[in-house]
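Q: need coordinates for the following:
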Amino acid sequence: MLYRKKNSEKTLTGSRLKSYAYALLCRKEYSKSELIEKLLQYAIDPNEVNEVVEQLTEYGYQSDQRVAEQTLRSQRFQGKGPQRIKQKLLQKSVNSSYIEEQLQEIDWTAEAYQLKVRKFGTDIEKDAKKRAKQIRFLQYRGYDLDIIFKVIDIKEDDYIP
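A: Okay, here's the model as predicted:
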């Protein structure tokens, strides 16, 4: 494994730079900009970094599409809503258009309801403070207000997944 020298000299060029890029991609999917940022920490020539990343993208080793799909899966598994998923993709500098169709196919009302039930149960709250707590929780998770208001007022008998 390649480590950064203590005096922070940039030493990677040519095949060592490519090897380091492959090693990074073997452990984790990186967006194009994340990979460039990682490689620039160690590379001597920024132009060479761009060439290496373009080659990796061309050969299919690096894909923003895969990063977007993986982010969607992991964030959804964590109970995050569409706004939080888009925010995460922005942090990774990935265009959300890669998964826009998949985001629209998901029933976010059902996802939000399951999250609400897991956290607060199936009862409809009448107390304003408890309702506000549910609203804040779902907002923080990245759900839109129209979905949130539907979800906190759904009766268990009315819910059809």
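Q: only C-alpha atoms for contact and neighbour calcs from this point on.
A: Noted.
Q: the spatially most central residue of the chain: what's it in contact with?
A: What sits nearest the mean C-alpha location of the chain, by C-alpha atoms, centre = their mean, is T71, with 3.5 Å. Residues counted as contacts of T71 (C-alpha atoms under 8 Å, 6 or more residues apart in numbering) are I85, K88, L89.
Q: quickly find the element holding the second one.
A: K88 is located in helix 82-91, with elements delineated by DSSP states H and E.
Q: mind listing what's buried along that helix?
A: Going by neighbour count (16 or more other C-alpha atoms under 10 Å), the buried part of helix 82-91 is P82, R84, I85, K86, K88, L89.
Q: next helix or strand past it?
A: Tracing the chain past helix 82-91, the next element assigned as helix or strand by DSSP H and E is helix 100-105.
Q: and that following helix, what's buried?
A: By neighbour count, and taking 16+ other C-alpha under 10 Å as the criterion, the buried residues in helix 100-105 are L103.
Q: neighbouring contacts of it?
A: Residues outside helix 100-105 that contact it (C-alpha under 8 Å, 6+ apart) are P82.
Q: distance from the chain centre to it, please.
A: With C-alpha atoms, centre = their mean, to the nearest Å as the basis, helix 100-105 stands 14 Å off its chain's centre.
Q: whichever helix or strand comes after that helix - contacts with which helices or strands?
A: Going down the chain from helix 100-105, the next helix or strand is helix 108-120, by DSSP H and E. Helix 108-120 sits against helix 128-140, helix 145-152, with contacts defined as 3 or more C-alpha pairs under 8 Å, 6 or more residues apart in numbering; DSSP states H and E.
Q: the nearest residue to D45 once chain neighbours are set aside and Y42: what is the separation?
A: Counting by C-alpha to C-alpha, 6 or more residues apart in numbering, T13 is the residue found nearest to D45 once chain neighbours are left out, at 7.3 Å. Distance of T13 to Y42, computed by C-alpha to C-alpha, to the nearest Å: 9 Å.
Q: one more to put side by side:
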Amino acid sequence: MKNQAYLHAIRLLTKRNYSKAKLIQKLKQKEYTPTEIEEAVSEVIAKRYLKEDEYIESRIKNFMRRGDSPARIQQKLSGEGCHAELETVLSIFKEYEFTSNDQLGQLIEKKLRSTPKDLVDFPKKQKILQFLASRGHSREAAQSALEQYLDT
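A: Below is the predicted model:
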């Protein structure tokens, strides 16, 4: 009979993609032994059921659409136990013809959608700059993009 950890891993992977680290974490939650987990993970990798590259690419696209900067995306992936070089993140940005300036413009537009440009006061600007910084964008780039948005 197949290893129960392997069968559980298959069930998990039929629902969505996981990174290797996240799959191991899920299997540990079910209290499988380290040996069972290692065997299960090795088998799903060997059979190409676990495709970490595809998982990383989909996470990068997801973070990119949310407005996270390339450096922030790399940091978040590291926090998830995935290893992605900054060049990988930047190549996906390039592939989709998406830049940090595009992101900044979209985020600013989203935040100011209901506010006329001439009514944006200093506290509102600071709040937007703080929000953009929380997405990993540099203060200078955010300030420049905000000024450009308000000048148009």
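Q: which one in the second structure is aligned with the residue nearest to the centre of the first structure?
A: Under the alignment by TM-score structural alignment, T71 of the first structure pairs with R59 in the second structure.
Q: now for the helices and strands packed on helix 108-120 of the first structure, which one comes closest to S33 of the first structure?
A: Smallest distance to S33 of the first structure across these (C-alpha to C-alpha): 26.7 Å, for helix 128-140.
Q: tally of neighbours for R65 of the second structure?
A: A count of neighbours around R65 of the second structure, defined by other C-alpha atoms under 10 Å, yields 12.
Q: just give the closest residue to it, not the sequence neighbours.
A: The shortest distance from R65 of the second structure to any residue other than its chain neighbours is 8.0 Å, reached at Q103 (C-alpha to C-alpha, 6+ apart).
Q: contacting residues around the one you found?
A: When contacts are counted by C-alpha under 8 Å, 6+ apart, Q103 of the second structure is found next to M64, R65, G67, D68.
Q: circling back to that earlier point, what's the mean distance for the helix holding K88 of the first structure versus the second structure?
A: After superposition onto the second structure, the mean distance of helix 82-91 of the first structure to its aligned counterpart is 2.5 Å, using mean C-alpha distance after the TM-score superposition for the first structure.
Q: show me what that helix is packed against.
A: Applying 3+ C-alpha pairs under 8 Å, 6+ apart, one finds that helix 82-91 of the first structure contacts helix 64-77.
Q: ok now the helix it packs on, how far from the chain's centre?
A: With C-alpha atoms, centre = their mean as the basis, the distance from the averaged C-alpha position of helix 64-77 of the first structure to the chain average is 6 Å.
Q: for stretch 8-18 of the second structure, same thing?
A: 20 Å.
Q: which part of the first structure matches it?
A: Mapped onto the first structure using TM-score structural alignment, stretch 8-18 of the second structure spans residues 20-30.
Q: buried ones in the matching stretch, by neighbour count?
A: Neighbour counts using 16+ other C-alpha under 10 Å place Y20, A21, L25, E29, Y30 of stretch 20-30 of the first structure among the buried residues.
Q: of these, which belong to helices?
A: Judged by DSSP state H, the subset of the buried residues of stretch 20-30 of the first structure located in helices is Y20, A21, L25.
Q: pretty sure the second one sits against L40.
A: Right, the one you point to is A21 of the first structure. No: proximity of A21 of the first structure to L40 does not meet the contact threshold set by C-alpha atoms under 8 Å, at 10.7 Å.
Q: that older thread, top of the contacts of Q103 of the second structure by number of neighbours, please.
A: Going through these with other C-alpha under 10 Å as the criterion, the one with the most neighbours is D68, at 25 neighbours.
Q: now do the same contact list for that one.
A: The contact partners of D68 of the second structure, by C-alpha under 8 Å, 6+ apart, come to Q103, R135, G136, H137.
Q: mind listing what the third one touches?
A: To tie it back to what came earlier, the one meant is G136 of the second structure. By C-alpha under 8 Å, 6+ apart, the contact set of G136 of the second structure is D68, S69, P70, A71, R72.
Q: could you check how far F77 of the first structure is from L115 of the first structure?
A: Following C-alpha to C-alpha, the distance that separates F77 of the first structure from L115 of the first structure is 11 Å.
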